[in-house]
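K.L.:
Need a 3D model of the sequence below.
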Amino acid sequence: MTVKCAIVRCMANTVCVDGKCIPNGPKENPCSTIRCAPNTVCKLNQVQCVRAPCPPIPECVPINETRPSRSTPILDDKCANIFCTADSTCVDGKCVPLDIPQNDPCATMFCGPNTRCENVQVNCIQAPCPSSGRCVPLNDTVDPNQPILSNM
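P.N.:
Alright, predicted model coming up:
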């Protein structure tokens, strides 16, 4: 166990590696237990993850559906059987780090007079869990590391 894992508590069937919880044991294809309707195939959708592990979600899609960012059909998808860690995604058959820009929840939030919006990390129950904004008096400062509970 590394120093980074000394204070990390992982869920069942996961193990701490470099401070992150990862699945313990061989990775099973989540689509192997999904039965799709005729003319559909199982596709794995990677979820935006706040706390690992966040396995991809299997979904049945039409055989001829293409992904918006690609022109190849799902049947020819090089990522169909690739499983990446929660902080990465598959591109052209290889796992690459996620480079997801942080959305500013305060950009679309209006606060009353003498208040301002502050970003607050959400205590995640089910991914994806983007940060949230809340209005605070101008003279108060909210600790951004103190989470608020969300059922998202």
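K.L.:
from here on, contacts and neighbour counts on C-alpha atoms
P.N.:
OK.
K.L.:
Name the nearest residue to residue 115, ignoring sequence neighbours.
P.N.:
In this structure, residue 115 finds its nearest non-sequential neighbour in residue 137, 4.2 Å apart by Cα to Cα, 6 or more residues apart in numbering.
K.L.:
just checking, that neighbour touches residue 118?
P.N.:
No - counting by Cα atoms under 8 Å, residue 137 stays clear of residue 118, with 10.0 Å between them.
K.L.:
Give me the more crowded residue out of these two.
P.N.:
Taking neighbours as other Cα atoms under 10 Å, residue 137 and residue 118 compare with residue 118 leading, 19 against 14.
K.L.:
now for the strand or helix carrying that one, which elements pack on it?
P.N.:
Per DSSP states H and E, residue 118 falls inside strand 115-120. Contacts defined by 3 or more Cα pairs under 8 Å, 6 or more residues apart in numbering; DSSP states H and E place strand 115-120 against strand 132-137.
K.L.:
any idea which helix or strand comes after the strand it packs on?
P.N.:
Downstream of strand 132-137, the first helix or strand assigned by DSSP H and E is strand 148-149.
K.L.:
which other helices and strands contact that following strand?
P.N.:
Contacts defined by 3+ Cα pairs under 8 Å, 6+ apart place strand 148-149 against strand 122-123.
K.L.:
In which helix or strand does residue 44 reside?
P.N.:
Going by DSSP H and E, residue 44 is in strand 40-45.
K.L.:
Please generate a structure for the following sequence too, so the two can be compared:
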Amino acid sequence: MFPVLRPILNKGGAGNYISREESVDRLVPVVADQLGLLRDYDYVAKRLDAPAVRQRFEEVVLPNVRTELNKLYETIFSLGGSAPTGADMDWSASGLDGNDTDSLKTLLERDRAFGDRLRDEVEAVHHQERTRAILGHNADKSNDRLNMLRALLADLG
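P.N.:
Predicted structure coming up:
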């Protein structure tokens, strides 16, 4: 659908949305990816040498990633599905054992790819508006994290 027409055609629920089951099937892999991102952020946060950077991760970044993940969980549950919990996930992270700068650069690339995935999902199919809004919100939060990571990298400079 043409983005300019979306607000007009979707007003009042007009237009063809994908089914609830299809939405769940498309969102479950997104949740799995966000769980992996949370694992990566958590892994880096525990190993950062710079106390100010570690504090920023623990007080701001990790709670935000968890909140975004919970929004996706709620969406999947409201659609009648069940989401992966990460219980069977390998919680060891790879490629993040370098110094603070290298770890933050790796996180930057991984979060950029995740944000791109969210934006692609919003445009790929006609999700219900609530689902689209949550995916868009999480993509915006990914951009916020990218800006924060760039600022931290500049500080470590």
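K.L.:
Once they're superposed, tell me the TM-score.
P.N.:
Here the TM-score for the pair of chains, by TM-score structural alignment, normalised by the length of the first structure, is 0.22; 57 aligned residues with a Cα RMSD of 4.9 Å.
K.L.:
Can you check what angle separates the strand holding residue 118 of the first structure from strand 132-137?
P.N.:
Inter-element angle recorded for strand 115-120 of the first structure and strand 132-137: 140 degrees (by axes from the mean of the first three to the mean of the last three Cα atoms, to 10 degrees).
K.L.:
Just the buried positions in strand 115-120 of the first structure, please.
P.N.:
For strand 115-120 of the first structure, burial by neighbour count (16 or more other Cα atoms under 10 Å) applies to 116-120.
K.L.:
Equivalent analysis for stretch 102-117 of the second structure, please.
P.N.:
For stretch 102-117 of the second structure, a neighbour-count test (16+ other Cα under 10 Å) marks 103-108, 110-112, 114-115 as buried.
K.L.:
Just the ones of those residues in strands?
P.N.:
Of these, none are assigned to strands by DSSP state E.
K.L.:
Mind checking which of the residues you listed land in helices?
P.N.:
For these, the ones inside helices are 103-108, 110-112, 114-115, with DSSP state H as the criterion.
K.L.:
Residue 9 of the second structure: which of those residues is nearest?
P.N.:
Residue 9 of the second structure has its nearest neighbour among those in residue 115, at 26.1 Å by Cα to Cα.
K.L.:
From residue 15 of the first structure, how far off is the residue nearest to residue 149 of the first structure when sequence neighbours are not counted?
P.N.:
Counting by Cα to Cα, 6+ apart, residue 149 of the first structure lies nearest to residue 123, which is 4.8 Å off, once chain neighbours are set aside. Distance, residue 123 of the first structure to residue 15 of the first structure, using Cα to Cα, to the nearest Å: 21 Å.
K.L.:
Next: residue 89 of the first structure.
P.N.:
Separation of residue 89 of the first structure from residue 15 of the first structure (Cα to Cα) stands at 20 Å.
K.L.:
try residue 45 of the first structure
P.N.:
Distance of residue 45 of the first structure to residue 15 of the first structure, given as Cα to Cα: 23 Å.
K.L.:
More neighbours: those two, which one.
P.N.:
Between residue 45 of the first structure and residue 15, residue 15 has the larger neighbour count (other Cα under 10 Å), namely 20 against 13.
K.L.:
helices or strands next to whatever helix or strand residue 148 of the second structure lives in in the packing?
P.N.:
Element membership for residue 148 of the second structure (DSSP H and E) is helix 129-156. Counting contacts by 3+ Cα pairs under 8 Å, 6+ apart, helix 129-156 of the second structure is packed against helix 62-78, helix 100-124.
K.L.:
Next, format those as CSV and append distance to residue 154 of the second structure.
P.N.:
CSV is the format used below for those (distance: least, Cα to Cα, whole Å):
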stretch, distance to residue 154 of the second structure
helix 62-78, 20
helix 100-124, 9
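K.L.:
I'd like to know how many residues surround residue 100 of the second structure.
P.N.:
Residue 100 of the second structure has 21 neighbours, counted by other Cα under 10 Å.
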